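Peer 1: When you get a sec, could you give me coordinates for this:
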Amino acid sequence: MNTDLHAIAAGWLAAGQAGVVVDVVRTAGSVPREAGTRMLVSATQALGTIGGGH
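Peer 2: Okay, the predicted model is just below:
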């Protein structure tokens, strides 16, 4: 996860807001994003993407 997402996740945790890190660990065939791609998701926000859009 890049530093920006780390800082944002830490801020969410400090504020008591739950969130999850989505991490593509393996791919096969034709895929929109490669392994290692990450995103951060909360009830109200989504940062990054594991889909085809950047």
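
Peer 1: make it CA atoms for all contacts and neighbour counts henceforth
Peer 2: OK.

Peer 1: Now residue 47. Nearest residue, chain neighbours left out?
Peer 2: residue 40 (5.1 Å; C-alpha to C-alpha, 6 or more residues apart in numbering).

Peer 1: how deep is that neighbour tucked in, by neighbour count?
Peer 2: Applying other C-alpha atoms under 10 Å, we find 20 residues neighbouring residue 40.

Peer 1: I'd like the structure of this one too, to check against the first:
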Amino acid sequence: MITTELIQKYFGTLEEFERFRLNWIRICTNINEAGANARKKEMAEHRAKLLKIV
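Peer 2: The predicted structure follows:
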């Protein structure tokens, strides 16, 4: 599990991490539509809208 300290070290802000996470899930879904990330995509998109990062 990623910690707050690691997020700050590698991404700077939580918003940057959330953008990275969403893009990662989108890319993985494009590669493998039956994978675990494909099931998370809708939830990640919804979370991004709630956080107003999309």
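
Peer 1: quick one: TM-score?
Peer 2: The TM-score (TM-score structural alignment, normalised by the length of the first structure) is 0.29; 17 aligned residues with a C-alpha RMSD of 1.7 Å.

Peer 1: that older thread, the residue nearest to residue 47 of the first structure contacts residue 10, correct?
Peer 2: No. Judged on C-alpha atoms under 8 Å, residue 40 of the first structure makes no contact with residue 10 at a distance of 11.3 Å.

Peer 1: which residues does the residue nearest to residue 47 of the first structure contact?
Peer 2: Contacts for residue 40 of the first structure (C-alpha atoms under 8 Å, 6 or more residues apart in numbering) come out as 5, 9, 19-22, 46-48.

Peer 1: for the second structure, what spans make up the strands?
Peer 2: Taking DSSP state E to define them, one finds no strands in the second structure.

Peer 1: In it, which helix is the longest?
Peer 2: helix 14-31 (DSSP state H).

Peer 1: Okay, buried residues for the host helix or strand of residue 47 of the first structure please.
Peer 2: If you go by DSSP states H and E, residue 47 of the first structure is part of strand 46-48. Within strand 46-48 of the first structure, no residue is scored as buried using 16 or more other C-alpha atoms under 10 Å.

Peer 1: ok, residues contacting that strand?
Peer 2: If you take C-alpha under 8 Å, 6+ apart as the criterion, strand 46-48 of the first structure is touched by 5, 38-41, 54.
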